[in-house]
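Novice: here is the input, now give the coordinates:
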Amino acid sequence: MFLNSKIAIATLSLLAITSISGFAANAILPQKKQPVITAQASKVTKNTIIPGKQVGAITRKTKRADLVKLFGASKLKDETTRFFGGEAEFPGTVINLGKDRGLTVLWKDKTRTQVRGVMVYDSQWKTPEGIGVGTTVSQLQQKIGKFKMSGLGWDYGGIPQLQGTKIANYQAKLVLRMSVDEKLAQKYEKESLAISGDGVTLSSSNPSLNRLGVNVRQMIVFFD
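Specialist: Take a look at the predicted model:
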């Protein structure tokens, strides 16, 4: 049975904060007081992601009719959106902006009048820190500091843990999904398998992550 939206949100919050399967507590980075990062006005553009608040012009108060005005009716398709192996389920609206480009809006209910969050798989949307689809492990480490992430290649794989990083305030508001470059994974198959699977915890400084071209493939932004 699929999880309803409230349970899905709780699951994602848990992923962002603590352990799932092999994401052991002793893998959590030491707690440090981190400055609260706020978006500077000069950095907020029409394609800015502010976790908890907005993805471009899309906010918690956006309705489906607003999406028509923003993107055009022909680019929208309503569907039930499932992810994490089908365990999380939301009423969704896909915004198709071309091959491998676009967003999926996740709604609170089937009336599609209040946004719960947005799935981003398009590199034109970025956080004020410059984090977006295509951001590599080394680039992410430069922006947020060293971090731990779950092993790749399974339903909850490739999720960086934000606790203890410079963007710890994004916990439960932003989930990053990272994966290997498929061509490099084939070239270095044994190395790819070594960093994959439930029960594996990876450090962002692991050289295999860069060699295998691991980067952000999807972002899930939840609103307050």
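
Novice: alpha carbons only for contacts and neighbour counts from here, please
Specialist: Will do.

Novice: tally of neighbours for Phe83?
Specialist: 12 (other Cα atoms under 10 Å).

Novice: nope, Ala41 is what I was after
Specialist: Ala41 has 8 nearby residues by other Cα under 10 Å.

Novice: compare with the first, here's sequence two:
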Amino acid sequence: MLHQQVFKLALLSNALLLSIGILQNPSLVQATPSYKASNSGVPTQSARLNDTLIIPGLRFGPITRTTTYQDLVKMFGASRLSDHDVFGAEGLSRLPGTKVNLGETRSFLVAWTNNSRTEVAEVRTTGSAWKTQQGIGVGTTLTELQRILGEFEIPGFGWDYGDVVRPKQGRKFKYNIPILYLSIDLKAAKRYPSDYRAVQGETTILSSDAHLKHLGIKVGEVRVYFDQPGMTSAE
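Specialist: Model prediction:
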């Protein structure tokens, strides 16, 4: 329980740093393209799929905090939407959700703050089309992440508060990033079982740890929060 409380406090602390970073770095907001909107103010169909840019804490493609379920219908069509509950760590929280079915590389899941589905809490995706300005997204390798972010920490694999990319204690990333969940290649885990066991559980691992080298680690899921911004701050 103590580990969980410490990790939650770390997330909230880094979220505050990101909010400050955005204010100090207006270019993060200026990167948002000017959409050609319909009369309702919703991006047109030609804009909706061409935009796969993630700006942590601000938007996921055309999705922002104020996007509603009816906006999703207008942007993507009702036939591409389906209801899915979204669960938090250990199943302690549950939010109403909507899956937007756009194929393997573009599908995503929206979690709503309310049952009327009029405000977005977060967006999750396992699709590789969605990227940050630095090119970070699902499929980005551990080596690529270290090149972009420098050395970072991982709070162990295989538990509800693990698998996440976070800054080293007392440091911050140069770039704002969304919440990144890492995955281990199952074939590599079977081939290197001792390395696999060494990185499991409630522990803190550096991204340069030798046990990670052969495990085929990549970003497996990206989450963009709108009720608390991403985990990092800009310099």
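
Novice: tell me where structure 2 has strands.
Specialist: Ranges of strands in structure 2, per DSSP state E, are 54-55, 59-60, 81-83, 86-87, 94-95, 97-100, 108-112, 120-125, 153-154, 179-183, 205-206, 218-225.

Novice: now do the contacts for the corresponding residue of structure 2 for Gly158 of structure 1.
Specialist: Aligning on TM-score structural alignment places Gly158 of structure 1 opposite Asp163 in structure 2. Counting by Cα atoms under 8 Å, 6 or more residues apart in numbering, Asp163 of structure 2 touches Ile154, Pro155, Gly156, Phe157, Tyr181, Leu182, Ser183.

Novice: residues in structure 2 aligned with stretch 204-212 of structure 1?
Specialist: Against structure 2, stretch 204-212 of structure 1 falls on residues 207-215 (TM-score structural alignment).

Novice: sort out which residues of stretch 13-22 of structure 1 are buried, please.
Specialist: Ser13, Leu15, Ala16, Ile17, Ser19, Ile20 (16 or more other Cα atoms under 10 Å).

Novice: next: stretch 129-137 of structure 1.
Specialist: For stretch 129-137 of structure 1, using 16+ other Cα under 10 Å, the buried residues are Glu129, Ile131, Gly132, Val133, Gly134, Thr135, Thr136, Val137.

Novice: for Gly98 of structure 1, state which of those residues is nearest.
Specialist: Nearest to Gly98 of structure 1 among the buried residues of stretch 129-137 of structure 1: Val133, at 15.1 Å, using Cα to Cα.

Novice: show me what the closest one aligns to in structure 2.
Specialist: Checking TM-score structural alignment: Val133 of structure 1 goes with Val138.

Novice: quick check, its match in contact with Thr126.
Specialist: Yes - Val138 of structure 2 is in contact with Thr126 according to Cα atoms under 8 Å; the separation is 6.1 Å.

Novice: what's the overlap in contacts for the two?
Specialist: Gly220, Glu221, Val222.

Novice: just the terminal-to-terminal distance for stretch 161-181 of structure 1.
Specialist: End-to-end distance for stretch 161-181 of structure 1: 21 Å, by Cα to Cα, to the nearest Å.

Novice: any idea how far that stretch is from the chain center?
Specialist: Computed by Cα atoms, centre = their mean, to the nearest Å, the chain-centroid distance of stretch 161-181 of structure 1 equals 7 Å.

Novice: before we move on, what about stretch 96-114 of structure 1?
Specialist: On Cα atoms, centre = their mean, the centre of stretch 96-114 of structure 1 falls 15 Å from the chain's centre.

Novice: find the nearest non-adjacent residue to the counterpart of Pro96 of structure 2 in structure 1, please.
Specialist: Here Pro96 of structure 2 is matched to Pro91 in structure 1, going by TM-score structural alignment. The spatial neighbour of Pro91 of structure 1 that comes closest, neighbours along the chain excluded (Cα to Cα, 6 or more residues apart in numbering), is Thr80 at 4.7 Å.

Novice: swap in Ser179 of structure 1?
Specialist: Val214 (5.2 Å).

Novice: same check, this time on Phe84 of structure 1
Specialist: In space, Phe84 of structure 1 is closest to Asp155, 4.8 Å off (Cα to Cα, 6+ apart).

Novice: how deep is that neighbour tucked in, by neighbour count?
Specialist: With other Cα under 10 Å as criterion, Asp155 of structure 1 counts 13.

Novice: then the one 10 residues further on?
Specialist: Summarising burial for Thr165 of structure 1: neighbours were counted as other Cα under 10 Å, giving 23.

Novice: so it makes contact with Lys146?
Specialist: Yes - using Cα under 8 Å, Thr165 of structure 1 is in contact with Lys146, at 7.1 Å.

Novice: residue contacts, Ile136 of structure 2?
Specialist: Per Cα under 8 Å, 6+ apart, neighbours of Ile136 of structure 2: Leu145, Ile177.

Novice: try Gln161 of structure 1
Specialist: By Cα under 8 Å, 6+ apart, Gln161 of structure 1 lies in contact with Leu15, Ala16, Ile17, Thr18, Ile28, Phe147, Lys148, Met149.

Novice: that one and Leu12 of structure 1, how far apart?
Specialist: On the measure of Cα to Cα, Gln161 of structure 1 and Leu12 of structure 1 end up 11 Å apart.
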